[in-house]
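K.L.:
Here you go, sequence then predicted model.
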Amino acid sequence: MASIEKHGPSWRVIWRYQGQKQRTTWATLDVAEEAKAIVEGYRGNRTAEQVYIDMGVLTPEVPVPTTPTYREWAEKWLGSKTRISPGSRARYKQQFRDHIFPTFGDTPIGDITTIAVGTWVNDLRAVMGSPKTVTRYYSAMFAPMKAAADQGIIPVNPCKATDFKRDQRADDDTGEHKAVYFTPHQFEQLRAAFPERWRVLLDTLVETGVRWGEVTALAKMHLVAPTKRTAARVRVWRAWKRGEGGQRYLGTTKGRAKRSLPIGRDLYDALAALVDGQPDDTLIFRRADGRELDYSDMYNDVWMPSLIAARRCATHPPAPRGEQLAGATGRCRDYGGTRDSGEPCGARVRPGTTRCPSHYGPARNAVSMCGCDGVLVIDQPASWHDLRHTCAAWLFSDPRMTPLMISRRLGHATLATTSDIYGDLMPDLEESAVDAIADARKSAQGTRGKGARRKR
């Protein structure tokens, strides 16, 4: 970035700033190297006069322009945003308050360096561990600094100059992406374990790839009946959001990616049956009282029990806690029984066993390890969102589907987002590119020389 060259009895430090050559001259090599370190510490974003000032050999005649502190600028930037939801605004405030302002809040944005940002990221990793969580805070730090650079308040965004990669760290180049991709057979095993009432919800998630907030916002008015010339469709035009106070409301989809998705006739008929005879604004998937579904409730009360049931074998059930013991009395803790927190359980044992009723038999989340036919086998926990990942995996496995078509169906703002999330599903497409080029060359070789006339 900066270089040192001998110039007569002195030494010059040379670099470029905003396209213009800068140079400072020093009496000794040691001093020149110190000046060079300053230039590179600012990644070249320093004039020769500023370097002389930094080295203490020049006093500025006018005050050096100051920049607002990060706190002042971030609050001003957030207040100017006109196209973010109340929930997003609340998350920015929380991120600034908890992990950005304590480090950079009182620092002028012009004094924030790439080294400082990189050090802060590493400190976050030590506290949080999760690369995805670190990425969210980095993105919150990045956005106001980008706006400051775009408006010329600072020469460059110091966050952009770091070597940070989304959801990744140097010793884990695959990031934290641990999606579960169900095979069609595994999905049917999972579906069979679900209550009949919720199977259409599973079908909708895996066939459309919509997000949880989108599928639970679908209403009767979003169903488009098939015609002789067109397939049935579902309009994904809205999603559940959270306001600054945590209340839920219906807003636009993520990235404002409204889309109208073709669906199969069987799925359309199943969805239409759920709202038959109901007003147009009736939610397709709803509680008994008609209100929207809550993710946590559905995860704990429906998803997890069904997933565990699919992973248990009737012939080889999970090992039970406790055992039958004639004449056993007393407390669960007397025989080693503990609560989920690990504390000894003081409940009375079930007569003739060594555990209380709550702790007798397999643990709540225990699954069979036999691998028998009919038992769902997956190597990591799964959630509702993994049905969206599964939909993407099935689409990528079909040669008729292009990444752009898949990106649009999933509602990603850009194709780059699809590539970042599902890049591990694309190697076959990359290999197909080799075959495509080879086929094109072969077709040309078969016609080489044809149609060309030699001038006489």
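P.N.:
Received, thanks.
K.L.:
switch to C-alpha atoms for all contacts and neighbour counts from now on
P.N.:
Fine.
K.L.:
List the residues that contact Met401.
P.N.:
Taking C-alpha atoms under 8 Å, 6 or more residues apart in numbering as the contact definition, Met401 lies against Leu395.
K.L.:
Go ahead and flag the most central residue of the protein.
P.N.:
Nearest residue to the geometric centre of the chain (C-alpha atoms, centre = their mean): Lys132, 6.3 Å.
K.L.:
Lys178 is in contact with that residue, correct?
P.N.:
No - Lys132 is beyond contact range of Lys178, at 11.2 Å (criterion: C-alpha atoms under 8 Å).
K.L.:
in which helix or strand would I find the residue nearest to the centre of the chain?
P.N.:
Using DSSP states H and E, Lys132 sits within helix 131-150.
K.L.:
Return the set of buried residues in the next helix or strand after that helix.
P.N.:
With elements assigned by DSSP H and E, the helix or strand that comes after helix 131-150 is helix 184-193. Residues of helix 184-193 classed as buried: 186-187, 189-191, 193 (neighbour count, 16 or more other C-alpha atoms under 10 Å).
K.L.:
Show me how far the helix holding Lys132 is from its chain's centre.
P.N.:
Counting by C-alpha atoms, centre = their mean, to the nearest Å, helix 131-150 is centred 14 Å from the centre of its parent chain.
K.L.:
elements contacting that helix?
P.N.:
Secondary-structure packing of helix 131-150 (3 or more C-alpha pairs under 8 Å, 6 or more residues apart in numbering; DSSP states H and E): helix 70-80, helix 86-95, helix 114-128.
K.L.:
can you list contacts of it?
P.N.:
Outside helix 131-150, the residues within contact range by C-alpha under 8 Å, 6+ apart are 73-74, 77-78, 92, 95-96, 99-100, 109, 121, 124-125, 128, 154-160, 166-169, 175-176.
K.L.:
Okay, angle between that helix and helix 114-128 too, please.
P.N.:
Relative orientation of helix 131-150 and helix 114-128, computed by axes from the mean of the first three to the mean of the last three C-alpha atoms, to 10 degrees: 160 degrees.
K.L.:
tell me the angle of helix 131-150 relative to helix 70-80?
P.N.:
Using the same axes, to 10 degrees: helix 131-150 against helix 70-80 is 90 degrees.
K.L.:
got the angle between helix 131-150 and helix 86-95?
P.N.:
Using the same axes, to 10 degrees: helix 131-150 against helix 86-95 is 90 degrees.
K.L.:
let's bring in a second one:
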Amino acid sequence: MPKARPFKLKSGEVVWRIQFRIDGKVKTETLPDKGAADQFAAWVGKYGGKAARELLAKRDASGHQIPTLAEWTATYLSPESGILTGIQPGTRRGYERMTNAFLPLLGDHPIDAITRDDIGQWVHWVEQQPSGSRKGQTVAPKTVANYRALLSNIFTAAKERKLISDNPVSGVRITRGQSREGVFLTRDEFDVILEHVPNHYKPLVIFMANTGCRWGEATALTWSDIDRSKRTPTVSINKAWKKGVDGVPVLGVPKSAKGRRSIPLPQEVVDSLPPRQGGDQLVFHGVEGGRLWYGMFNTRIWKRAVEKANVGKTPNIHDLRHTYASWLLAAGAPLNAVQNKLGHEKIDTTISVYGHLAPGVDEDIVRVLDAMNRQRRAIEA
């Protein structure tokens, strides 16, 4: 990396010069103070001489009162700024980690100098990066979409505060990938998998398949949430595990306002529940007590059971939620009832995921269209 070196002018003033190359030719940049010179030298080492000069021109045009993307991102994510509120500490830390996807390329740029072309180049770059969890594959499209959404929110906050006139992320498209489709188990397939689940964990698996609860909701249940005094026993979903600081889970509210809900419990679930304990004790816990950890359960319990069952499908734990919805719809439950029990904020979500499972939908569509066509032919005749 080039170094900034002092140079004394005839006037006695000391400036700082950086020598570097562009297309093999030696160039020199002179800056008035060491801090700016060191920063420019770092840009040359990071981006190359030509890009460093373009970045310097952007900074000069913007003026130093306009923050860089790195500076504004730090402000946006800081709890003290009051910009990003209503999230768990662990979620904030997760956002901080996500910024590593765009700050290396864009962080030194003034936010008002970043263009849609810059964002488009970043999208092209990030889509080529290797996945951290899938060996031999690039970053998943869903992950890229999450990066883009965070970056867009950061620019939106800057626009709302009149630091920029437009959000450069808006309108920049990403490559759409093939998303994983949910797996729906039949009752027989579920029973086969359940046979291979160790006895201690069977009550949890039965509960999740018969209530549609998310993992974080089911494993946060305490005995006070279960009401067996009613004719139809129910469970109250009012809390869930959330990401805390450094990834350590903490109890929080469900995913959305609709997530706070009451779900009826079939007799199979009631009969399978472990022996009742104190009201504040976890219903489902580890063999030696304590909270259940998703990673351990998924690897040592669930995946092994699915592999041994060999039902021709590879459901993940969340697919028990899909399975619950499919059982309800097959039994004739209306979509809005399924929405309520799943805790979806909008019925659009329920329809987009499960609408194709609703019995009679195709027949109803064809019936309506046939009636319209008969009416049109009658008028023409």
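P.N.:
Received, thanks. Note that the structure is a prediction, hence the values are computed from the model and not measured.
K.L.:
Fetch the TM-score of the aligned pair.
P.N.:
The TM-score (TM-score structural alignment, normalised by the length of structure 2) is 0.70; 304 aligned residues with a C-alpha RMSD of 3.1 Å.
K.L.:
related to what we said a few turns ago, tell me the spacing between the residue mapped onto the residue nearest to the centre of structure 1 from structure 2 and Gly182 of structure 2.
P.N.:
The alignment partner of Lys132 of structure 1 in structure 2, by TM-score structural alignment, is Lys142. Remark: distance between Lys142 of structure 2 and Gly182 of structure 2 (C-alpha to C-alpha, to the nearest Å) = 15 Å.
K.L.:
and if you look at Ile347 of structure 2?
P.N.:
Ile347 of structure 2 sits 18 Å away from Gly182 of structure 2, going by C-alpha to C-alpha.
K.L.:
Next: Ala257 of structure 2.
P.N.:
For Ala257 of structure 2, the distance to Gly182 of structure 2 equals 24 Å [C-alpha to C-alpha].
K.L.:
Give me the more crowded residue out of these two.
P.N.:
Neighbour count, other C-alpha atoms under 10 Å: between Ala257 of structure 2 and Gly182, Gly182 has more, with 17 against 12.
K.L.:
how about the longest strand along structure 2, aligned to which bit of structure 1?
P.N.:
Secondary structure of structure 2 per DSSP state E: the longest strand is strand 14-22. Aligned by TM-score structural alignment, strand 14-22 of structure 2 corresponds to no residues of structure 1.
K.L.:
Could you do stretch 43-57 of structure 2 as well?
P.N.:
Taken onto structure 1 by TM-score structural alignment, stretch 43-57 of structure 2 occupies no residues there; it is unmatched.
K.L.:
Kindly tell me how buried Trp125 of structure 2 is, as a neighbour count.
P.N.:
By other C-alpha under 10 Å, 13 other residues sit near Trp125 of structure 2.
K.L.:
counterpart of it in structure 1?
P.N.:
Residue correspondence to structure 1 (TM-score structural alignment): Trp125 of structure 2 is matched to Asp123.
K.L.:
repeat for Leu320 of structure 2
P.N.:
Residue pairing (TM-score structural alignment): Leu320 of structure 2 is matched to Leu387 of structure 1.
K.L.:
repeat for Arg367 of structure 2
P.N.:
Taking TM-score structural alignment, Arg367 of structure 2 has Asp435 as its aligned residue in structure 1.
K.L.:
Quick check: its match is in a strand.
P.N.:
No - judged by DSSP: H, G, I helix; E, B strand; the rest coil, Asp435 of structure 1 forms no part of a strand; its state is helix.
K.L.:
quick revisit: now the helix holding Lys132 of structure 1: buried residues?
P.N.:
Buried residues in helix 131-150 of structure 1 (16+ other C-alpha under 10 Å): 131-132, 134-138, 140-142, 144-149.
K.L.:
do stretch 342-362 of structure 2 as well
P.N.:
342-344, 347, 350-351, 354-355, 357-358.
K.L.:
Contacts for that stretch, please.
P.N.:
212-213, 256-261, 321, 325-326, 329-330, 332, 334-336, 338-339.
K.L.:
Drop anything exposed from those residues.
P.N.:
Neighbour-count burial within the contacts of stretch 342-362 of structure 2 applies to 212-213, 259-260, 321, 325-326, 329, 335, 338-339; the criterion is 16+ other C-alpha under 10 Å.
K.L.:
that older thread, distance of the match of Lys132 of structure 1 relative to Arg148 of structure 2?
P.N.:
Taking C-alpha to C-alpha, one finds Lys142 of structure 2 at 10 Å from Arg148 of structure 2.
K.L.:
now Ala57 of structure 2
P.N.:
According to C-alpha to C-alpha, Ala57 of structure 2 stands 26 Å off from Arg148 of structure 2.
K.L.:
For structure 1, just list every one of the strands.
P.N.:
3-7, 10-17, 20-26, 223-224, 233-236, 239-242, 248-251, 259-262.
K.L.:
Go ahead and name everything in contact with the last one.
P.N.:
Translated: strand 259-262 of structure 1. By C-alpha under 8 Å, 6+ apart, the surrounding residues in contact with strand 259-262 of structure 1 are 208, 231-237, 408-409, 411.
K.L.:
which one of those residues is nearest Glu244 of structure 1?
P.N.:
Of all those, Trp237 has the smallest distance to Glu244 of structure 1: 22.0 Å, by C-alpha to C-alpha.
K.L.:
got a list of what the nearest residue to that closest one once chain neighbours are set aside touches?
P.N.:
Closest residue in space to Trp237 of structure 1, ignoring its immediate chain neighbours: Lys258 at 4.7 Å, by C-alpha to C-alpha, 6 or more residues apart in numbering. Contact analysis of Lys258 of structure 1 by C-alpha under 8 Å, 6+ apart lists 235-238, 252, 411.
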